[in-house]
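1. Give me the fold of what follows.
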Amino acid sequence: MDAAALRRLLELRGQRVSLTDVQRALEQAGEPQFAGGSEALSALSAALGSLGTEKVRLAATRAEMLSERHLPALVEYQGRTWVLAEARGPRRLLDSGEGSTREVEAADLDQAFAIWFDRPAHAEERDRNGTRHSAARLLAGALAVRGRILVEVALATLLTSLLAVAISLFALQVYDRVIPSFSHATLHALAGVVGVLIVFDFVLRLVRARLLDRVSAEVDEEVSATVFRALIGVRLDARPGKVGTLAAQVAGLESARAFFASSVLFTIAEVPFALLFIAIIAFIAGPIAWFYGALALGALVAGLAAYAKLDSLSREQLEAGFRRNGLLVESIQGAETIKALGATWRFSERWREATKEIAAMSLRARTAMVGAATVAQSLASIAYVAVVVMGVYLVESGSLTVGALIACTMLGARVIGPIANGVALITQAQQAAQSLRAVDAVLDLPPEREHGVALLSPASLGHELVVEGARFCYGNVPVPQLDVPALRIAEGERVVLLGPPGSGKSTLLKILSGLYRPSQGRMLLGGVDVALLDPELVRRHVGYLPQDVQLFRGTLRENLDLEGTVSDDLLLQVVRELGLDALVRDHPRGLDREIFEGGSGLSGGQRQMAGIARLLLRRPSVLLLDEPTGALDHMFEARALRAIVNCLGPRDTFMLATHRTAALPLASRVIVVQQGRIVLDGEPGRVLKVLQAHGERAGQCAAPNAAVPA
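-> As a prediction, the model looks like this:
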């Protein structure tokens, strides 16, 4: 698959992405090929998803089958990938994606393989320019795409319901015709036919369950991927501080998906047939049908009453569940601290109180749900007794036969089932709705890629960093944590950032990296506002290393090369430069040694070295490091700094926040930050003299600086 052609296709559909991003997306998807069949389409779909192209289904066919509405499309012609851009009568316009086009006869493409987007470009444009997707719309859209399967499910339900009518008619015939004459031949014939129908019903139910499972799995995969991309794409400065709560909100999608993909489908398919059965009962036994009609109406009222009662209760229960899940995540992450400080009892008590609160709410919700179900069951029993009593009088009057009465009671059982399921569905709908609202809260968080904004992705970008009138506030705190009226880091500068804890050093680095956006003002990279640049482009140019290095479950190799694009030669070179080769050599699996969640099993220094290696492997042109050697001894600190310097080119920009003196000789400029403001900025020698002149105050601002002259 040619990256240039795919980029051109997306451009024609109104989505601007860089060629490098497309190449990376195709590499990560396993380089899908035209001849790869459904696996290639799945891989290409994954690549498009990583590029921000959502809700697009791919389809493959021969180029001769395409019409105007399918264009633009990808087509394989003469051994390479082209964009089939236009149909000009008997001729077709092909675009290489590299600035050249050519016209060919339509007949030349008769046997060519083509891939097209099974979704109009203008519809996709509406999605980008309109409101963001809600969870309900995502689920509805995913189900609508699979409408054919759902129609097959409805057809299977229709046939199984008709088989229920056949069994009721079998009972009617046996009681009214076979028993009076003891006609064994008729009995055996009827039993044989019904036996075949029962086998058919068995097969249909299995097929229906299989189809629903397939729909459920596909919907889960599609919607979950969309929600996960939205979660990952949230701006870091807009993300809620409660990680456990955020995780629980996303997990709520599972229950909502199960509700819509199975419960709703079954009930929606069966309820109409319950009404059909009532009509058949009315045809057979007349007034008896009124009892089942009253049953349906009474059950509906009970379900709606429970739904209203569960409205506020479900919301409170969901929020309490989020809080408890946050406590669980927090306790697991901080288990060492909790045990070391003897605070186990405190967290156990908080867990007990949270569980008690949820249990009380669950009991109230369960009471409402059980109440509605009990009312429906009681009404069903009353309806059955009333039908039998009424039926006796009708049989006595000769207007109804015994067989017809039995058939009506059997059909009545098929009426009661969907109605009871409908009542349960109404009560469950409230919980599903609350789960969807929780997912909506995630989807509503501000994304890095604003909808309807064509982000810039220039082929070349300068390395200069400029901050203009920047102020930053965390969350809803009105007091700014950082206030920088103006700051310029020239291309090729080496800057060391000093300041006491909480002074704003880390916040400044996050803003310079583009991970955080200023609450006021702007940050420019290479003369362009970062808010207008494609985030992936910014990540390639700007490398940021946070204080706390996060390692992920997998191998050491996977953690060092998260993108999976680094050669083994470069990987080994960086590992040796940093001294990580001992970590590799001391383990029998080398670079494939297993890393547990959060880097458990590695020391703080080893995790920090892994973070530095991860950054150097990316070879960014701007390096921003936040206390990169805080957990290292002097020998490894010197080694790490030497490796960082060796990685820098003459035009590369470098900024390091530290409280240690080892990095000061690398600096061409020192900036001192205090209380969110830049208080000193200049050549290292001059800044250090000013700090020393302030005596004790200098010790508070940059404690290690007193040792610099030695």
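2. from here on, contacts and neighbour counts on C-alpha atoms
-> Fine.
3. Please identify the residue most distant from the middle of this structure.
-> residue 181 (67.1 Å; C-alpha atoms, centre = their mean).
4. what's the spacing between it and residue 173?
-> 12 Å (C-alpha to C-alpha, to the nearest Å).
5. can you check residue 420 too?
-> Counting by C-alpha to C-alpha, the separation of residue 420 from residue 173 is 29 Å.
6. okay, those two: which has more neighbours?
-> Using other C-alpha atoms under 10 Å as the criterion, residue 420 and residue 173 rank with residue 420 on top: 23 against 18.
7. looking at it, the more buried one is touching residue 374, isn't it?
-> No: here residue 420 lies out of contact with residue 374, judged by C-alpha atoms under 8 Å, at a distance of 9.4 Å.
8. structure for this one too, so we can compare:
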Amino acid sequence: MRVQGASMTSSPLEQTRSVFTRAFLVIGLFSICTSLLMLAGPIYMLQIYDRVINTGNIDTLTALTIIIFAALAVFTLLEGVRTLVAQRVGVWLDRKLFGPTLAGGVSQALSESGASAQGLRDVTAVRSYLASPAIFPLFDAPMAPLFLLILFVMHPLLGIVASVGAVFLFVLALVNELSTRKALQQASGASAKTFNAADAAVRNADVVAAMGMMPALARRIDDGAEQWRALQLRAGGRSGMLGAVAKGMRLFLQSAILGTGAWLVLGAEITPGMMIAASIMMSRALAPVEQSISAWQGLINAQAAWRRLKEVLAHRPALGQGTRLPEPKGELVADNVVYQPRTADTPVLKGVSFRVPAGTAVGLIGPTGSGKTTLARVIVGTRLPQRGGVRLDGADMAVWDPLDRARHVGYLPQDVELFDGTVKENIARLAEADDDDVVAAAQLAGVHDLILHLPQAYETPIGERGSYLSGGQRQRIALARAVFGRPRLLVLDEPNASLDAEGEDALVQAITSLKEAGHTIVMVSHKPALLAAVDRIMVMQDGRVTDFDERDKVMAKFGANAKRAAIRQVHPVEPGQ
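-> Reported below is the predicted structural model:
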């Protein structure tokens, strides 16, 4: 086992900074080069009008044409490399963040209701933005002052006209930012909620179809989608109008710079070539600003996705840190455990304390809502209490490295979920495993013969969420997964929910076998046949342990209480007696 130390690995987002810095420096360098090479066009036009046409020199035209072709070839190469670098950065980001984001999403789902795989969609959104041409105007815009400066060198009036246009477009970009950011952020959040709701509908397709919930569910989801559409329409409308104004302004400025240039040519203050070059130069200076306005929505969505990624990755569990401790024997101790979900007003567990010696099987009983399932989750370490703690061989579950802890803990939840893959892969917890270990787990769970009757035995694909299997088959394979590796601690939450008589017999045999081998077992169940296999029974009521004693003593108390309740029903006590 590994105990987590104080030193924590940095966030994957922080680890990406150095790569981003280097990549953006490369993209920025290429952007400077491509911007400088864009000067080749205006210079070529200037020389054509002012030298070639006036002199009629074919050699000069040929030389200039060769130079412009070479410059444009280099420009094409650098532009392609710049695009390739951006795409590779996006793919690298996806590879770097996919695993941590998935782990963070799973960890977030343990502590928050409504958590989903939205983080993976956010990774895709950021990657798509980085790999798209929409990112390049951010790198091209800093070169705009250079083009404006050249226009001032040509003639101050040309520089003034272009600068006024640049300021106007910059103001439009600022207005676009202020008027659409909030709506776009809200639309992004509403979109995520809508897709999460749709995912939930698909996951519960049987319930939706069987009970005719589709119309009502569709209306509910569509109400959320309508909010998203309205926000998207509002932000998109504003951005579209401002984009249209920016485009019209650029066309007006194009005419204005030509008119100004023509006036200066008539006054013999500049040459015709300079007039044409100035028009091209101004277009190049203003293009990044106009493109930024058009691509603003993508930038806002990427920023919103990045912020959500930060939140998801904050839940990422630290793996493989600390000192490895001896393999536990199985002693389980809870000390004044208090747990309150984030969405609850009162604690679900209220000062739960107990001690279970290694090799003891405990039955956990109590009415619905008494906290049994929550306690089971706290015991296996998927829920962290706000106060107190659960210790396995003296080490708090919170300080265990999750991967080390998982080797010694088996868990069968109330709602069994299997994964798309083969029977063998699911029993082995999706990890590489020896066939002997997988078969041993199946035999211990009493499901070996059942598996052999499947079409491909252990290599049988079970479909997404085990959809190719019956409920009882899924339950028994999940039990084999729980006992895989013979964990020192086994927690079973209503393990007989979908089992037939044969499955219950196999479960009792597995509990007996593990208990005799010194394994600790905690089982939530009210089935007498299963409780007969445990050593002690813990009774929960309203989040508290109200009784914890040997099985026969607790059952005797329940029998006496049931008998007294029956007597009261037959012979009610009169008032005053």
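9. Structural similarity score between the chains, please.
-> The TM-score (TM-score structural alignment, normalised by the length of the second structure) is 0.90; 566 aligned residues with a C-alpha RMSD of 2.9 Å.
10. For stretch 127-141 of the first structure, buried residues please.
-> Neighbour counts over stretch 127-141 of the first structure (16 or more other C-alpha atoms under 10 Å) mark 127-128, 133-136, 138-140 as buried.
11. can you map out the strands along the stretch 1-150 of the second structure?
-> Using DSSP state E, counting those that start in this stretch, the strands of the stretch 1-150 of the second structure run over 2-3.
12. repeat for the stretch 351-500 of the second structure
-> 361-365, 387-392, 395-396, 409-412, 489-493.
13. Aligned to residue 163 of the second structure, what sits in the first structure?
-> By TM-score structural alignment, residue 163 of the second structure lines up with residue 293 in the first structure.
14. let me redo that: residue 381 of the second structure
-> Aligned counterpart of residue 381 of the second structure in the first structure: residue 514 (TM-score structural alignment).
15. what about stretch 3-16 of the first structure, distance to the chain center?
-> How far stretch 3-16 of the first structure lies from its chain's middle: 24 Å, per C-alpha atoms, centre = their mean, to the nearest Å.
16. Contact partners for the equivalent of residue 172 of the first structure over in the second structure?
-> Using TM-score structural alignment, the partner of residue 172 of the first structure in the second structure is residue 46. Residues in contact with residue 46 of the second structure (C-alpha atoms under 8 Å, 6 or more residues apart in numbering) are 272-274, 276-277.
17. buried sites along the strand or helix carrying residue 8 of the first structure?
-> According to DSSP states H and E, residue 8 of the first structure maps onto helix 3-12. Across helix 3-12 of the first structure, burial judged by 16+ other C-alpha under 10 Å covers 3-10, 12.
18. any idea which residue sits dead centre in the second structure?
-> Central residue of the second structure (C-alpha atoms, centre = their mean): residue 119, 2.0 Å from the mean position.
19. And that one, how close does it get to residue 107 of the second structure?
-> According to C-alpha to C-alpha, residue 119 of the second structure stands 12 Å off from residue 107 of the second structure.
20. Likewise for residue 164 of the second structure?
-> From residue 164 of the second structure to residue 107 of the second structure the distance is 53 Å (C-alpha to C-alpha).
21. Which one's more surrounded, the two?
-> Neighbour comparison, residue 164 of the second structure and residue 107: the larger count goes to residue 107, with 20 against 12 (by other C-alpha under 10 Å).
22. Which residue comes closest to the more buried one once chain neighbours are left out?
-> Once flanking residues are discounted, residue 107 of the second structure sits nearest to residue 315: 5.8 Å by C-alpha to C-alpha, 6 or more residues apart in numbering.
23. Surely that neighbour is in contact with residue 102?
-> No: the criterion here is C-alpha under 8 Å, and residue 315 of the second structure misses it with residue 102 at 10.3 Å.
24. Residue 512 of the second structure is in contact with residue 535, isn't it?
-> No: using C-alpha under 8 Å, residue 512 of the second structure makes no contact with residue 535, being 10.2 Å away.
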